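Peer 1: Need the 3D shape of this:
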Amino acid sequence: MKIGTQNQAFFPENILEKFRYIKEMGFDGFEIDGKLLVNNLEEVKAAIKETGLPVTTACGGYDGWIGDFIEERRLNGLKQIERILEALAEVGGKGIVVPAAWGMFTFRLPPMTSPRSLDGDRKMVSDSLHVLEQVAARTGTVVYLEPLNRYQDHMINTLADARRYIVENDLK
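Peer 2: So this is what the prediction gives:
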């Protein structure tokens, strides 16, 4: 078994120092912020080489969710995730953790009426996943679909919800 960590606010800002710190804490891998990876790709490569600490996955670091209500943001997010997957491939990372959305809407808190139908949600998320599956195949990476609790997202809350997207869309 291996254990990794996401970036934390108390980690050093300098990338090499960050990698050293994570390694010294005993972690086996780093789930890096996608924007940090893309914007500092050469520094990240050098830090991996010096410390031996792999970047295993990415999480976050893009603007716009795969299920975003605003189409321009959704498409922008997909382009940014594509670049993150390309950068992950360059450093030997496995893939990116992607929720449908985070903090955008929930049926559990007011106004309790979604600006889009559930069918519309399914179509947008499904379309996004098809796009990302093609990018993942091209880059040799994986998209890890992340269910979130009902207060963080209304589209994919359970493993069964995520599985339904995977099965119905014939995703790998």
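Peer 1: Please make it C-alpha for all contacts and neighbour counts, starting now.
Peer 2: Fine.
Peer 1: Would you mind measuring the gap between the ends of stretch 54-68?
Peer 2: In stretch 54-68, first residue to last residue: 31 Å (CA to CA, to the nearest Å).
Peer 1: chain center to that stretch: distance?
Peer 2: 3 Å (CA atoms, centre = their mean, to the nearest Å).
Peer 1: Would you agree Tyr62 falls within a helix?
Peer 2: No: going by DSSP: H, G, I helix; E, B strand; the rest coil, the assignment for Tyr62 is coil, not a helix.
Peer 1: Tell me, how many residues neighbour it?
Peer 2: Per other CA atoms under 10 Å, the neighbour tally for Tyr62 reads 19.
Peer 1: Please apply the same query to Ile48.
Peer 2: By other CA under 10 Å, the burial measure for Ile48, its neighbour count, is 20.
Peer 1: Could you check how far it is from Gln134?
Peer 2: Applying CA to CA to Ile48 and Gln134 gives a distance of 27 Å.
Peer 1: Second input sequence below; structure requested for side-by-side comparison:
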Amino acid sequence: MKIAIREGMTPGDTLPEKLAFLGRMGIDGMEIDRSSALPPEELRAIVAASGVAVANVPGATDLLDPDPAVRSAALEHTKQRLHLAATLGAVGALVVPQFGGGSKLPDLSPLQTAVELESALFVLQLRELRATAADAGVPVFLEPLNRYEQHLVNRLEQGTAFSRQVGPEIRIMADFFHMNIEEADIAASIRAAGEDIVYVHVADSNRLQPGRGHLDFRPGFAALKEIGYDGYLGIECRIDGPLEHALPETMAYLRREWDAA
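Peer 2: This next block holds a predicted model:
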């Protein structure tokens, strides 16, 4: 098990400063966001000099926009990010189908509802990304979010349904905060998703750092071990207290719970 954290949560004015801070903290990887716009070779050199890995890179979030030009740009952006992920040795490119409660696409009932139309369009978009992912050697992975943040992919089984329709180049993330809202049984949902899970986010029940809420991580961690997961636990949450104090405490908590699971 390795621990990562988002770039936006990390102090520092420049990427080298942020990576140096994470190195001092003993963090294994960073989820880059703003710095992903840097030239790939410059970015790779900065990362290589730091000793901290890049855990994942963000893809587009508007693959389901009603404007074909926006969708096309989102596809090209995500294809570029897949190659960037491969260049940097990251797990892959993270994709969220859409944000917000309602569909932007029309309801064509009785032919198709808006959600059915979104699902069909998303399959086509993912199939467009499949060849690039295969060529790059890294997957697109989908993040199921809770119902208050999106409506198309809320549970792991909904993410794996897209993976199994499109192919092994499409995988999923398991996020404990969202699973705590949407899954009836977190451990069972992880076991059912199995090897489709290539990345994990951790936050507690109140979206603070793990250990500051009431979420029991051990059953989920045990399930991750059962499916052979040995990748990143990415910290994505609000932080209570100064990060330089909270981060070592959180890392110790995660390692203790993982070892005990």
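Peer 1: TM-score, when you put one on top of the other?
Peer 2: Overlay of the two chains. TM-score (TM-score structural alignment, normalised by the length of structure 1): 0.83; 162 aligned residues with a CA RMSD of 2.0 Å.
Peer 1: Show me what Phe123 of structure 2 lines up with in structure 1.
Peer 2: Rather than Phe, residue 123 of structure 2 is Val. Under the alignment (TM-score structural alignment), Val123 of structure 2 maps onto Ser126 of structure 1.
Peer 1: wait, Leu78 of structure 1 sits on His130?
Peer 2: No: under the criterion of CA atoms under 8 Å, Leu78 of structure 1 is not in contact with His130, lying 10.7 Å apart.
Peer 1: Please say which of those two ends up with more neighbours.
Peer 2: Leu78 (22 against 15).
Peer 1: Give the equivalent position in structure 2 for the more buried one.
Peer 2: Match for Leu78 of structure 1 (TM-score structural alignment): Leu75.
Peer 1: Please look at its match and Leu64 and confirm they touch.
Peer 2: No: Leu75 of structure 2 lies out of contact with Leu64 (CA under 8 Å); the separation is 10.2 Å.
Peer 1: Please, where are all the helices along the stretch 51-200 of structure 2?
Peer 2: According to DSSP state H, counting those that start in this stretch, the stretch 51-200 of structure 2 carries its helices in the segments 68-88, 114-136, 156-166, 176-182, 186-193.
Peer 1: To Thr14 of structure 2, which of the ones you listed lies closest?
Peer 2: helix 68-88 (17.9 Å; CA to CA).
Peer 1: quick one: the closest one to helix 114-136, angle?
Peer 2: 40 degrees (axes from the mean of the first three to the mean of the last three CA atoms, to 10 degrees).
Peer 1: how about Ala89 of structure 1, what does it touch?
Peer 2: Thr139, Gly140, Thr141 (CA atoms under 8 Å, 6 or more residues apart in numbering).
Peer 1: repeat that for 6 Å
Peer 2: Contacts for Ala89 of structure 1 were tallied using CA atoms under 6 Å, 6 or more residues apart in numbering; they are Thr139.
Peer 1: And it, what's its match in structure 2?
Peer 2: Checking TM-score structural alignment: Ala89 of structure 1 goes with Ala86.
Peer 1: cool, Phe19 of structure 1 as well?
Peer 2: Match for Phe19 of structure 1 (TM-score structural alignment): Leu19.
Peer 1: and for stretch 147-159 of structure 1, what span of structure 2 is it aligned with?
Peer 2: The aligned range for stretch 147-159 of structure 1 is 144-156, by TM-score structural alignment.
Peer 1: Would you mark the buried spots in the matching stretch?
Peer 2: Counting neighbours by 16 or more other CA atoms under 10 Å, one finds that the buried residues in stretch 144-156 of structure 2 are Pro144, Leu145, Asn146, Arg147, Glu149, Gln150, His151, Leu152, Val153, Asn154, Arg155, Leu156.
Peer 1: Max pairwise distance over those residues: which two?
Peer 2: Pairwise over the buried residues of stretch 144-156 of structure 2, using CA to CA, the maximum falls at Glu149 and Leu156, 15.1 Å.
Peer 1: related to what we said a few turns ago, what comes into contact with the match of stretch 147-159 of structure 1?
Peer 2: Phe99, Gly100, Gly101, Gly159, His178.
Peer 1: And stretch 71-82 of structure 1, by the same measure?
Peer 2: Contacts of stretch 71-82 of structure 1 (CA under 6 Å, 6+ apart): Tyr62, Asp63, Gly64, Trp65, Ile66, Asp68.
Peer 1: By how much does that stretch deviate from structure 2 on average?
Peer 2: Compared with structure 2 after the fit, stretch 71-82 of structure 1 shows a mean deviation of 1.1 Å (mean CA distance after the TM-score superposition for structure 1).
Peer 1: In that stretch, which residues are buried?
Peer 2: Buried-residue list, stretch 71-82 of structure 1, by 16+ other CA under 10 Å: Arg73, Arg74, Leu75, Asn76, Gly77, Leu78, Lys79, Gln80, Ile81, Glu82.
Peer 1: where exactly do the strands run in structure 2?
Peer 2: 2-6, 29-31, 53-58, 93-95, 140-142, 170-175, 197-202, 232-235 (DSSP state E).
Peer 1: ok now the first one, how far from the chain's centre?
Peer 2: The chain centroid and the centroid of strand 2-6 of structure 2 are separated by 11 Å under CA atoms, centre = their mean.
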